[in-house]
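Asker: please work out how this folds:
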Amino acid sequence: MTTVTEAAGGAPVRTVRPRGGVSRSVRDSLVVAQRNLIRMLRIPEVVIFGLIQPIMFVVLFTYVFGGSINVPGAPVGDAQAYREFLMAGIFAQTVTFATAGAGAGIADDMHKGLIDRFRSLPMSRGAVLTGRTLADLVQTALTLVVVAVVALLIGWRTHENILKVLAGFALLLLLGYAFSWIGALIGLTVRTPEAATSGGLIWLFPLTFISNAFVPVNGMPVFLQHVAEWNPFSATVAAARLLFGNTSSRAPTSVTGAWPMDHPVLASLIWSVLIIAVFRTLAVRKYRSATA
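Answerer: Alright, predicted model coming up:
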């Protein structure tokens, strides 16, 4: 903020007050995010390779498993019903698998000494991680748009108004942003980008497959049904299906009576906000101790 005062001789003197902590942190975070987005543009193969995997999942699951998996409440062998059941899971997998890239990017910055250079600048400590996760969110959003277009081309359709559909995608991106903080913590913990990539994927596979993303939960063993329906990933998938209109009124919302499956939108919000609060705190603390 700038104020104008008068000097002894009557001439106006401008006094610049230092910005507050919040405004400074926001400004620094946006600068770091811009830096990471520019780097992504200069290395387009990173974005291109990030698109290949989700598109492959869309095509393979649709045409390989589409006629063999029965969706509750739909006719046996209904490929269109499975296509609509599947896509929310593919979208959720796409945004969460960006976690590995976030962790590898931060580990690479640590390995090259870039974080040490940021330390020498008069900037907010948390801004380095916040800016990185915001840049990853933008890249994830672009990937999600491309995957959604591919899904439309193979026959996926929504059956709700545009506001609900956008709300579904917003929940998916919020989950992706929450998981990027897990990736940030992993990237700060390991020593190499390769280890961050492996560490960012090894726990994602059971999380995404022990869920309602690709197959109905009712076919799982009973103990896995409880795990799947309390899985934060499952809550967001169920919420997206509901907001996209990709659910059947004849199918039960929950097999085990789990609260998140009966209130998926609220549960998705709670899980994502809780993950952000916990892992952002841990990641910023780790960042400060790693660069102290």
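
Asker: CA atoms for contacts and neighbours, from now on please.
Answerer: OK.

Asker: show me the contacts for the closest residue in space to residue 240 that isn't next to it in sequence.
Answerer: Leaving aside its chain neighbours, residue 240 sits nearest to residue 168 (4.6 Å; criterion: C-alpha to C-alpha, 6 or more residues apart in numbering). By C-alpha atoms under 8 Å, 6 or more residues apart in numbering, the residues touching residue 168 are 239-241, 243-244.

Asker: this one next, for a side-by-side:
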Amino acid sequence: MTSLAYAVRDSNTMLRRNLRHLLRYPSLTLMLAALPIIFMLLFVFVFGATLGAGLGGTRADYLDFVVPGILMLTIGSGATGVALSVATDMTEGIVARFRTMAIARVSILTGHVLGSIIQTFIGLALVLAVALAIGYRPTANPLAWLGFVALAAVVTFAFTWLGVALGMVAKTVEEASNTPMPLTFLPFLGSGFVPTGTMPAGLRQFADYQPFTPFMEAMRAALHGSAPATHDLLWSLAWCTVIALGGYLWARRSYNKL
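Answerer: Reported below is the predicted structural model:
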């Protein structure tokens, strides 16, 4: 058996381990989806009429606008979840025990990454289900939905590797729960909840060029059944490449130091 085949086999074993954890402790997945759902309900039903009027529409129009920001908030929460999972394995000595076994070294990290991607997509499905229940009606056709799923998968993959790296360097589980927190706030400082054009100078420029804004704009276009702007797609791919590669190299370097 080749080294690649060993890596795939062992990664599959580690993925099954993480999936069993998801089944045994579903409360973590529900918790990661709960915060975005609470924010969605708060902004739609408390602020939605006023913010919708600011967009020149109604509460329903604001719901259409805010859902991509809530979805990005969910992906950020998923990064927090994988950071907690990795930090727990690190502090409990599981990773050190795995390193003494005859398994592919990369499989430990890839198991966490693949498991977290599945967990995040469950969270995204829950958020979308609640959004549909309160009146969200996307107009995407099957091709646009496929594009949305592909974009969500790429973004989730990038932020999951960043979450793995943050979990690797955290000295405690509590630290791992705090360091990814900026990922859950950046949608507020982008186009997730209000158009960036309404922001004051300085903040507006930051909102336009920070990573989350092109992600949310591309998702918003896909869910509305239109092609995302070329610059949003290019910026999204560029940011995903930087975040995924940076997270992977950081996690691998930290892992090799153990």
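
Asker: still on that earlier bit, what's the residue nearest to residue 240 of structure 1 aligned with over in structure 2?
Answerer: Structural alignment (TM-score structural alignment) places residue 168 of structure 1 against residue 148 in structure 2.

Asker: same question, residue 288 of structure 1
Answerer: Per TM-score structural alignment, residue 288 of structure 1 is aligned with residue 256.

Asker: give me the number of residues near its match?
Answerer: 9 (other C-alpha atoms under 10 Å).

Asker: report the contact partners of it.
Answerer: Residue 256 of structure 2 touches nothing, counting by C-alpha under 8 Å, 6+ apart.

Asker: give me the neighbour count for residue 28 of structure 2.
Answerer: 16.

Asker: next, the counterpart of it in structure 1: secondary structure please.
Answerer: Superposed on structure 1 with TM-score structural alignment, residue 28 of structure 2 falls opposite residue 46. Using DSSP: H, G, I helix; E, B strand; the rest coil, the structure places residue 46 of structure 1 in helix.

Asker: quick check: the closest residue to residue 46 of structure 1 other than its chain neighbours vs residue 136 of structure 1, distance?
Answerer: Nearest residue to residue 46 of structure 1, sequence neighbours excluded (C-alpha to C-alpha, 6+ apart): residue 40, at 7.1 Å. Counting by C-alpha to C-alpha, to the nearest Å, the gap from residue 40 of structure 1 to residue 136 of structure 1 is 10 Å.

Asker: would you mind telling me which of the two has more residues around it?
Answerer: Taking neighbours as other C-alpha under 10 Å, residue 40 of structure 1 and residue 136 compare with residue 136 leading, 25 against 16.

Asker: contacting residues around the aligned residue in structure 2 for that one?
Answerer: Applying TM-score structural alignment, one finds that residue 136 of structure 1 aligns to residue 116 in structure 2. Residue 116 of structure 2 makes contacts with 78-79, 81-82, 160, as judged by C-alpha under 8 Å, 6+ apart.

Asker: distance check, residue 116 of structure 2 against residue 86 of structure 2.
Answerer: 10 Å.

Asker: please tell me how far residue 139 of structure 1 sits from residue 37 of structure 1.
Answerer: 8 Å.

Asker: repeat for residue 288 of structure 1
Answerer: In terms of C-alpha to C-alpha, residue 288 of structure 1 sits 24 Å off from residue 37 of structure 1.

Asker: quick one: the helices in the stretch 151-292 of structure 1?
Answerer: 162-189, 193-202, 204-209, 222-229, 232-244, 259-262, 264-290 (DSSP state H, counting those that start in this stretch).

Asker: measure how far the first one is from the centre of its chain, please.
Answerer: Centroid separation for helix 162-189 of structure 1 versus its chain: 2 Å, with C-alpha atoms, centre = their mean, to the nearest Å.

Asker: ok, now the fourth one?
Answerer: The chain centroid and the centroid of helix 222-229 of structure 1 are separated by 23 Å, computed with C-alpha atoms, centre = their mean.

Asker: what range in structure 2 matches it?
Answerer: Going by TM-score structural alignment: helix 222-229 of structure 1 matches residues 201-208.

Asker: just give the closest residue to residue 14 of structure 2, not the sequence neighbours.
Answerer: That would be residue 111: by C-alpha to C-alpha, 6+ apart, it lies 4.6 Å from residue 14 of structure 2.

Asker: and for that neighbour, the neighbour number?
Answerer: With other C-alpha under 10 Å as criterion, residue 111 of structure 2 counts 20.

Asker: measure it to residue 73 of structure 2 for me?
Answerer: 23 Å.

Asker: next: residue 96 of structure 2.
Answerer: 32 Å.

Asker: neighbour count: these two, which is higher?
Answerer: residue 73 (27 against 13).

Asker: which residue in structure 2 aligns with residue 106 of structure 1?
Answerer: In structure 2, residue 106 of structure 1 lands on residue 86 (TM-score structural alignment).

Asker: residues in contact with its match?
Answerer: 112, 164, 167-168.

Asker: among those residues, name the buried ones.
Answerer: The neighbour-count test (16 or more other C-alpha atoms under 10 Å) marks 112, 164, 167-168 as buried among these.

Asker: which of those lies closest to residue 244 of structure 2?
Answerer: Distances from residue 244 of structure 2 to these, taken as C-alpha to C-alpha, are shortest for residue 164 (10.4 Å).

Asker: now the nearest residue to the closest one once chain neighbours are set aside: which helix or strand?
Answerer: Nearest residue to residue 164 of structure 2, sequence neighbours excluded (C-alpha to C-alpha, 6+ apart): residue 83, at 5.3 Å. Element membership of residue 83 of structure 2 [criterion: DSSP states H and E] is helix 59-91.

Asker: buried ones in that helix?
Answerer: Here helix 59-91 of structure 2 shows 59-90 as buried, counting by 16+ other C-alpha under 10 Å.

Asker: now swap in stretch 183-200 of structure 2 and tell me
Answerer: Going by 16+ other C-alpha under 10 Å, stretch 183-200 of structure 2 has these buried residues: 183-184, 186-196, 199.

Asker: geometric centre of structure 2: which residue is closest?
Answerer: residue 75 (1.9 Å; C-alpha atoms, centre = their mean).

Asker: aligned partner of that residue in structure 1?
Answerer: Using TM-score structural alignment, residue 75 of structure 2 sits opposite residue 95 in structure 1.

Asker: skip the chain neighbours and tell me the closest residue to that match.
Answerer: residue 176 (4.6 Å).

Asker: contact partners for that neighbour?
Answerer: 92, 95-96, 98-99, 137, 140.

Asker: repeat for residue 290 of structure 1
Answerer: residue 188.
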